[in-house]
Structures are given as structure tokens and as C-alpha cells.
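Visitor: what follows is a protein structure lacking sequence information:
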């Protein structure tokens, strides 16, 4: 490997020294040469990887803000990485779904550290066949950027160009993506650009990476429109393009984009969208950007040519919340409005809210949000926007892991209720996303865990977590200790339970739903205007029709008939006892049938 010049942006420094050595050798100091625009350079001699760190004006040695690898942890020196050395086998890869990209596909969100007991990218490869058999199109990895400690969710990363060494480092990510493509699976990488974590965060020593005007709930906001923000914006965009170009990633999921505070003439997301489109044209395959947005505004997925921000798709938490409340009856916090009977939706109860979100994308579309204390969102025109632009789901890492004990929805509802929720979102006009283990009703929780090496930081996370849930009635000993290694270990999927009852039955049901989604054109469509919903709030039956195919569900616990207007039909898949009756289907409690009318 020929080592390229080492470069670092430090516009306010008077001197920059790099300490560099081949791995295992003692580092030597070299004065760097100033270059244009606040950059500094030094060209090493010889070949092979190099460990290096920078000293600004005689300060402490710090890792590279664009470090590709942190094998010694987030406080240690960086290591160079030649991304071009890997021998890819995916030359014929046209992208997920044969070039269709993320839109309309089935996404599978997973956390590398708990997907297997080993918690590595290489170990995850061993289970790709399970995802293929399930019918998954894209694997979405929770963040892999280097963070403090060995175990964590990844949203407190401090080196977004690096790959967490405990996961196998950057070589392992290349092997993982190549293996996914060989299996016909795309890869979506979750990236965090709105803030950095609390330990190993040295960016402010190098330059104005953080805003002096904006904060996020997780720390200082990234400087996207203040002084010298042009290089900070390049730091973000270059990072995104690097995953596409050097690691052959197919899509990026952008964390909490509403926290990207940008007062410039052109929003960072629009700029990123256009540069991503140009790279996709160059590479000859689709590259997608999926936003996590709290704004409830279709401007996020409106093309930049029409004044939008140009994201391919965005998460839709309103559908999740509506499903969750209809299935569980929970009404606390942000779930309040989704039960109905509030200023946001005085017209009816939970099933009417579910119907509203399924047909019109958002509940809060200019309506009052009780949780936020203000009106929120904007309406979506179902004639103008495909449902594929929005991701629907029953569970995500947030909606499981941010609960006090990390309990999955399956811990509080029956298998039949889960089957109802799965059938509705998997056969809806939306792009579908599963959270790892959901498909077999995994018995393991997904809890919040960290492994910070600093005692004071670990205690702050522990006590903060307990304070948060104490306000909701949880005692300290009921909330898992994030710093206890057993909390992570309890969250590791148990692959040995797949063939057991009731996991095998649920897995077979999910496979059949996804097969219907893949093979039935009426279900594969993203046409929101063709979606029809009927329900009875009092009896708690619900029918979602898409052309000739209908999901007929009994949310209630007692058996009852559900009218189908006297039509004849065939059953494509069902859960629980159901039988034909004159004018409809009789469903036992928490049962459903997916039928095609004849």
C-alpha cells in the first residue's frame, strides 16, 4: 500500500506536528507544511499502514478528524487504510431489487453488536441466508462509526469516517458488503451527522466544527452555516460519499435530520442529495438517502429540482405510533394523540387514527400535537407522492431500546396481535422495515447499553437513565444498568430458538407476508390513493383493501364476523381461526385473514 499524504484541516493552528509510525513501532514527530484553506500536509516515506496522531501548537496528540480506523480506541492514534486494496466480487451488482433501490423494498434493521454473540461484521455474514429466505432487500446497519468502549448503540460515535474496531474495522465492513451483494442483499448504513458523542470528541480543537448558536438534545450541533462552515459541510458530504464509493454501500439512513440546523442559502441535505445523484450516475447504480425526520413534511422527499431536500425516503413514526396504540392500548407520552379523542384527532379512537395514518401518511399534518404543545407537520397529497417514499414499521431500535427495559412489543401483545400489525404494515403501500428478531417474535429484549471507560461518564449515563424512567414509575433496580456487560449480553439474539414454538410459526407467517408483497402487483404498488380502509371502532374489526386483496383483522379479543359485502374470496394467508360466513368472515379474537376477492 502506498501511503498518500496525510492532511488535516486546522485553520487556527500556528504549528501542526504529526507523530507517525508503522504499527508496533515507536512514533516519530514530523512538522507538517501549511497548505491553502487552513489545511496542513505531510508525506510519509515507504509503504504499508501507518499509525498517526496530530499535535496542534504543542498540545496533546489527537486522532485524525477523518480517521479511517481507530484500532487503539477513540483516544488513540489513527491508522491509515487503503480502501482500494480490497478485491471486490460485486462487479455485476446493479443495486437492491435489480436496480430498484430502497423504494418499495423490505428493509431489515440490525445492530452488529447484538445480532450475534460475537458481535462482529464477519459473524453477521453467517446469518445472511436467513435474511434472504425471509425476503429482505436491504440490510440496515445501526451506526458503525467508532465510539467509546467496545459495546454501544453507535449513536454516540466520535469518528464517523472510521469503522468500530470491535466490529472488525474497515476491512470487515468491505467483506460484509461484498457478501451481502453476493447474496442479493443491499446494504444501508446508519450515519449520524447531527452531533458527536461525549468521549473522544476532539473536533473542536481542530476547527469550528460545532455551532455557537445551536444545540441538540444530545450535545452541540454541528456547524453547518456559521463561520468556516464550508469545510465542516465537506466533512459531512465527503463522509457520505466515501461509504458509497469505497465500501459499495447502497443507501444511507441519516439520523435525526431535523437536528441539522442549517441557515445557509442551500440546506446541507439538498447539497448532499445532488452530489449523491451525481455519484450514482458515475457508478451506474442507485444510491439512496433515507432520512429520520421528526418534521412530518413531505418536503424531505421532494426532489431538489422542485425545491425539496431530495431524500429518497423517510421514516414514518406516525404509522408506528398508530399501530402500537391500536395493538397495546398504551397512551402515555407521544402515544397520547394516537388513541384519538384529543385536539389532534377528536373524530374517533385508535382505529380511526390508524386509518388516518395509513391513508394520509401522518396524523400530525398541521394538526395540534399534544406531546409537542403546538401544531405540527404538513399534509401529504396521496395523489402526488408514492407511499414508497415513507418507511412503515412495527418496531425499531428506538421504539424498543428506548423503553425502560428494552421490551419488544411481543412482550405485551399476543402472537395474533403481532400478526395483525405485521400484516398491515408489510402489505401497505409503504416501504417496509423490520427490526432484527421481530420476524420470529424473539424472546430477547433490546436494551440500552454502553461501555464507557470513564467512570464519571458511565455513572452519568446510568443515573440519567434511572432518573428518566423514575418519572414514569420505574424503580432504579427495574431499569437495566447500561454499563453492566450483562445488559448487552441480554440483548443478543438467540438464533437457537427459531425452530421452536411459537417462533417458527411467526417466522413462517412473516415469510408468507413478504412473499405476497413481492409477488402481488397490487400489494407491491405504492399508490396511496388506491388504499381503502373500513373499520368498526366499537367492535374493533379492521379491513385494509388494496385492489382485490384485503387484510381482514380482528383487533378484539372475542370472536366476531367481519363484513366483506358478500363477495367470494380465497385466503392467501391467515392467523388464528377464521371461517367463511354469508357476507363476510368470522374471525376469532386477534385473528386475521389476507384474502383475494374473486
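Guide: Sure thing, it's come through. Everything numeric in this text was worked out from a predicted model, so none of it was measured.
Visitor: all contacts plus neighbour counts: C-alpha atoms, from now on.
Guide: Noted.
Visitor: so residue 257 versus residue 349, what's the distance?
Guide: 31 Å (C-alpha to C-alpha, to the nearest Å).
Visitor: residues near the closest residue to residue 174 other than its chain neighbours, how many?
Guide: Distances taken as C-alpha to C-alpha, 6 or more residues apart in numbering place residue 247 nearest to residue 174, at 5.5 Å, with adjacent residues excluded. The tally of other residues near residue 247 (other C-alpha atoms under 10 Å) stands at 22.
Visitor: wait, residue 247 touches residue 173, no?
Guide: Yes - if you go by C-alpha atoms under 8 Å, residue 247 and residue 173 touch, sitting 7.2 Å apart.
Visitor: where exactly do the strands run in the stretch 151-300 of the chain?
Guide: Here the stretch 151-300 of the chain has its strands, by DSSP state E, counting those that start in this stretch, at 186-191, 210-216, 219-222, 251-254, 288-291.
Visitor: to residue 203, which of these lies closest?
Guide: strand 210-216 (8.2 Å; C-alpha to C-alpha).
Visitor: which strands or helices does that closest one pack on?
Guide: Strand 210-216 is packed against strand 219-222, with contacts defined by 3 or more C-alpha pairs under 8 Å, 6 or more residues apart in numbering; DSSP states H and E.
Visitor: what about residue 508, distance to residue 501?
Guide: From residue 508 to residue 501 the distance is 11 Å (C-alpha to C-alpha).
Visitor: which one of those two has more residues nearby?
Guide: Neighbour count, other C-alpha under 10 Å: between residue 508 and residue 501, residue 508 has more, with 13 against 10.
Visitor: tell me the SS of that one?
Guide: helix (DSSP: H, G, I helix; E, B strand; the rest coil).
Visitor: next one: residue 544
Guide: strand.
Visitor: leaving out chain neighbours, which residue sits closest to it?
Guide: Nearest residue to residue 544 in three dimensions, chain neighbours excluded: residue 533, at 4.6 Å (C-alpha to C-alpha, 6+ apart).
Visitor: quick one: contacts of the helix or strand harbouring that neighbour?
Guide: In this assignment (DSSP states H and E), residue 533 forms part of strand 531-536. With contacts defined as C-alpha atoms under 8 Å, 6 or more residues apart in numbering, strand 531-536 is touched by 351-352, 355, 359, 429, 541-547.
Visitor: which one of those residues has the most neighbours?
Guide: Most surrounded of those: other C-alpha under 10 Å gives residue 429, at 30 neighbours.
Visitor: next up, a second structure to put side by side with the first:
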């Protein structure tokens, strides 16, 4: 078997494989690369030593059986027997479900999560979006401090468990999306700097020095990240990737890294005959991210739309702190703007940033499905001091309104695990750092952050306390009890409508028409022949829909179809979906 490693600054590189050490040779065809042959098979343990230093794991390791600091293990992907026939599932028309493997079940493994996938198929979900799976020190964490971006966290089950998960999902008709982090690696267990210029101090991110996308040596770093992304799509049959915080991918080169990555993914899709896609997390409100490359954009296929979330959150909760401030001034107007224009901040002044932010989205060039809409995400819940979900903040009726807006809006909808039954469990920030100094720094930093906003230290959960993770696990007995069962039935109804009514997945964002009343707190919008009416106020409201006959497709509380006056009478904190004849 041939081993190779990029180590451009090394004068000597040795391979240790299954206890045998041998020197590698420079690759004459590729500057900075070393290569050599050794007897090895699936499971063989190996690592590289540079200039007589310690044996380190492979930067391209496919498996870390003993954690990020241990030896790598050979993975023979050809040994896995795939069982499900799978032609892929595209993003248009999708309903996504964000899932954290470590808290989706008490066991916190991929196999245990796979055992709960039938619930999602019955709910009407089309794609499961897994939070990051790369190895990190300890057992439990969010995954955004991962290292070894080609490997699967061993406590989750390692590479074979991910393949079993994907196979089970595909057998149920579910696509799989994986959250990947290219903007930084974790602070512990990251051995890349020993091998080469993977990072640069030319730029800085909230997590420290930036990944090297434009300094000397960046050709190989970019290829490293692109090949890692393609490996998930090829070797694990993943259907799409969610790209974490792409605004932190600092790249001054003429051809942006995202453009290079999207081109490579599109090429792999053409080669495999499966629809593959990228979803960016970006807070720039820059439509170039999701504009096709042929039209001068970066070619990413979709992005999270936090503006819709912020407008919806302020409208249902009344919160106005931090980045909610601009949306809270008139939440229904903010909702109306996002429903018709995608972005709220499209060049407008952002008081949170102290400057103008974003630029307008060309609704004639960008299909609505390229924006993801959601009422809750891991970020928006877990970055609250106590990890409280929307269900802890508002009534079941307002939860139903939020669900209605999310699942009938023009955007590709996404749910966060447990949202569909108004889970009573929080989802808190938890870590399991094995470095005592790092663990204490994270604990202090978390509490200091919220103390600045008036929280007492003792009221902010300790990220390192195992109970913090345990509290965040879903309670699978809840869906059988009220009020959870009623909320779950409402989500199933809305998702079924979205799949059944073509107008609800129409791509034309400009075709959406919205009306609202700030004082009486109702909002209604039209998508083709579908009418959606939401009353966020506590009192019944008469909402004018026009005199064209309409029938009720679904309602949270019992309502009658509009009479001859065209007015729909909606109870307080309730919502209705209608079809006009």
C-alpha cells in the first residue's frame, strides 16, 4: 500500500506502520510531497514523524481509533457493502432536519440515531442534516472544534457507523447532509501546523489564525479542503454539505475558495449521476454566495437565512436584545420583507453592527429554495445562556404559528431536532475538553460572556459538567404526551401540505404577496392559490383575504372558510392554510 503526506518544510519523513518504521522519499512530481510503500490493510495503525520528531497522525487520516492524538488507522472504503439503491434527492422541494448525533438519543451514537430515522420519514422530512462528525478530544461536544477533517468521531461509532447510518437513511428515502467546518480546526489535537502552512497569521478569525487560503502554500491547503469535502460525498454517499461560517473563509485570491469547491462538487455530481449540493452559513447577506457561477456568483447552492429566523423570533417572543433589535422595531414588517425579498438587511443600517449590511437579492435570478428558513437552529438555541428552546418561551399556539410560517414560506424549510413535538428539553452548550486548562478557560469564558448581559454565573450551565449534555438529550417519551402530540400532528400536517401543494415549493420568490397589521398582530401571504394567515395576537382577528372562494386545508384551531365578505376570522395565537378555488 502506498502512503503519502505533504510536508514541504521537512528534511526527513518516516512512516511508522504496524510497528515498522521506514523512510519516505520525496515525490519528484509533486513538490513538498513524500511517499513510500508499506504492508498494510484495513485497520493498520500508522503515523508520520518529521525530522526525528514524535509520530503524528496523518493529516488525511480516515480514522482515529484512539482520538485526535493517537495513531491513524487505514480505512478500506471498498470493503463496505452498500445495501440501499440510491439515486439521490435534490434540494428543491426538500424539508431538512438538523440533528446532533450526541444528543438525538441518550446513547449518543450513529447507530442509535439510525434507529430513530423512521420517525423522520413518517414526519415527511427529506434530508437529515448532521452536525459535525470529525474527531475532537473527549466524548461529547457540539463538534465545531473538530480536527482530522476526513475522519468520523470514534465515540459516535467511527466510519462504519456513518455508512450504516447513511444506508439506513437512504433505505427510508432520506438524504443526508453533513455539517463541515473549513474555517478553523479545534484548539486541541490539531497537528496540521507541524506538517505545513495550513494556517496563516495574515488574517484572523474569532477562533484565532485563519486557514491558509491565499498565502504561500495555499494551493495545497485548498486542495486538502476540497478533497476532504468530496470524500464525504463519494466515500460515504453523503448528499450535501453544510459549510460552517463561510464569512470566516478569508480569501483574497481572484478565484474564491467557495467557487472552486462548488465547481468540484458539481463535477462529482455529474460523474456519479447523483444530485449533490452545498449549503453555506453566511452572515454577510451577499447574494453572490448563492448566485450560479455562470452568472458571476460563487455557485453555492443554498444558504441559511438568519434574517427570516430573527424576524420570526422577535414576532413570536418580543425579544429585542442584540441582533434582534432592528427586527423588533416592527417584527411583522420585517417578516413581510424577508418573505418577499429574502434578506431583511439588504444594504440597510444594522444597529447591531453599527454600519450598513448586506445587498439586495435579485429575485429574478435566485430561486427561493436557495434560502433556508427556520424557526430554531443549534446556534439560536444553544447560544442562549440556558439553551432554552422556543417551546420554553411561547405558547403552543405561537409555536404552531412559527411552524406554519416556516413550512409554508418560499424558502427551503429546516427544523431543529425535537422542534416538531415542542421538546421540553433544553439544548445547551456542552464540551468535554481533556485539557484541564482549556476546559477551565471555556468554562470561565462562557460565564463571563453572559455575566456581561446580567446573568449570574451559577445560572449559566457548566459546559464541562456531564449533566449539561445529559439535559440536552431528547426525551423520546414526549411525543406520546400532550401538548407534544398535538404539535407533532400539526408539523406532520404542514409538511404533508408542502409536499402535496406545488405552490408551496414554487421557486419564484417575487410571486409572494404579503399583508399584515402591526397593531392587531396578524400577517397573511399568498403563494399561487395558497393563502396563509397567522394571528400572533391573543384576541381573534378578522383577516381580509378577498372574495374568491377558499377552503381550509389546515388550521391550528377550528375556523370557518371566509364568508361572502372575504374575511377570515382567526382565533388568537392560531394559524390557517387555505386553498382558493
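Guide: Done, it's in. None of the values given here were measured: they were computed from a predicted structure.
Visitor: TM value for the aligned chains?
Guide: Overlay of the two chains. TM-score (TM-score structural alignment, normalised by the length of the second structure): 0.97; 577 aligned residues with a C-alpha RMSD of 1.2 Å.
Visitor: picking up where we left off before, matching residues in the second structure for the strand holding residue 533 of the first structure?
Guide: Across the second structure, the stretch matching strand 531-536 of the first structure (TM-score structural alignment) is residues 512-517.
Visitor: just stretch 210-230 of the first structure next, same as before
Guide: Using TM-score structural alignment, the residues of the second structure aligned to stretch 210-230 of the first structure are 199-219.
Visitor: in that stretch, what counts as buried?
Guide: 199-200, 203, 210-215, 217-218 (16 or more other C-alpha atoms under 10 Å).
Visitor: comparing the strand holding residue 533 of the first structure with the second structure, how large is the average distance?
Guide: Superposed on the second structure, strand 531-536 of the first structure shows a mean distance of 0.7 Å to its aligned residues (mean C-alpha distance after the TM-score superposition for the first structure).
Visitor: how about the aligned partner of residue 487 of the first structure in the second structure, secondary structure?
Guide: Counting by TM-score structural alignment, residue 487 of the first structure lines up with residue 468 in the second structure. When classified by three-state DSSP, residue 468 of the second structure comes out as helix.
Visitor: can I assume residue 468 of the second structure is in contact with residue 426?
Guide: No - here residue 468 of the second structure does not reach residue 426: they are 9.4 Å apart, not a contact under C-alpha under 8 Å.
Visitor: higher neighbour count, the two?
Guide: residue 426 (23 against 20).
Visitor: map that one across to the first structure for me.
Guide: Pairing criterion TM-score structural alignment: the partner of residue 426 of the second structure within the first structure is identified as residue 445.
Visitor: A helix includes residue 309 of the second structure, no?
Guide: Yes - checked against three-state DSSP, residue 309 of the second structure lies within a helix.
Visitor: roughly how far does it sit from residue 303 of the second structure?
Guide: The gap separating residue 309 of the second structure from residue 303 of the second structure is 13 Å, by C-alpha to C-alpha.
Visitor: same check on residue 208 of the second structure?
Guide: 24 Å.
Visitor: contacting residues for the match of residue 487 of the first structure?
Guide: Applying C-alpha under 8 Å, 6+ apart to residue 468 of the second structure gives the contacts 428-430, 461-462.
Visitor: can you redo those as TSV with neighbour count, secondary structure and distance to residue 580 of the second structure?
Guide: Putting the contacts of residue 468 of the second structure into TSV (neighbours: other C-alpha atoms under 10 Å; DSSP: H, G, I helix; E, B strand; the rest coil; distance: C-alpha to C-alpha, whole Å) gives the following:
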residue	neighbour count	secondary structure	distance to residue 580 of the second structure
428	28	coil	43
429	25	coil	45
430	23	coil	48
461	20	coil	50
462	22	coil	52
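Visitor: buried sites along stretch 458-467 of the first structure?
Guide: 458, 461-462, 465-466.
Visitor: adding distance to residue 377 of the first structure, write these out as CSV.
Guide: Formatted as CSV, these follow (distance: C-alpha to C-alpha, whole Å):
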residue, distance to residue 377 of the first structure
458, 37
461, 32
462, 34
465, 30
466, 32
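Visitor: pick the one among the residues you listed closest to residue 403 of the first structure.
Guide: residue 465 (10.3 Å).
Visitor: what lines up against the closest one once you look at the second structure?
Guide: Match for residue 465 of the first structure (TM-score structural alignment): residue 446.
Visitor: who's in contact with the alignment partner in the first structure of residue 283 of the second structure?
Guide: Correspondence of residue 283 of the second structure to the first structure, assessed by TM-score structural alignment: residue 294. Counting by C-alpha under 8 Å, 6+ apart, residue 294 of the first structure touches 256-258.
Visitor: re earlier: give me the number of residues near the residue nearest to residue 544 of the first structure?
Guide: 17.
Visitor: and the longest helix for the first structure?
Guide: helix 229-247 (DSSP state H).
Visitor: which strands and helices lie in contact with that helix?
Guide: Contact partners of helix 229-247 of the first structure among helices and strands, from 3+ C-alpha pairs under 8 Å, 6+ apart: helix 169-182, helix 268-283.
Visitor: and those: which comes nearest residue 418 of the first structure?
Guide: Closest among those, using C-alpha to C-alpha: helix 169-182, at 28.4 Å.
Visitor: compared with the second structure, how much does the closest one deviate?
Guide: Its matched residues in the second structure lie on average 0.8 Å from helix 169-182 of the first structure after superposition (mean C-alpha distance after the TM-score superposition for the first structure).
Visitor: which part of the second structure matches that helix?
Guide: Going by TM-score structural alignment: helix 169-182 of the first structure matches residues 158-171.
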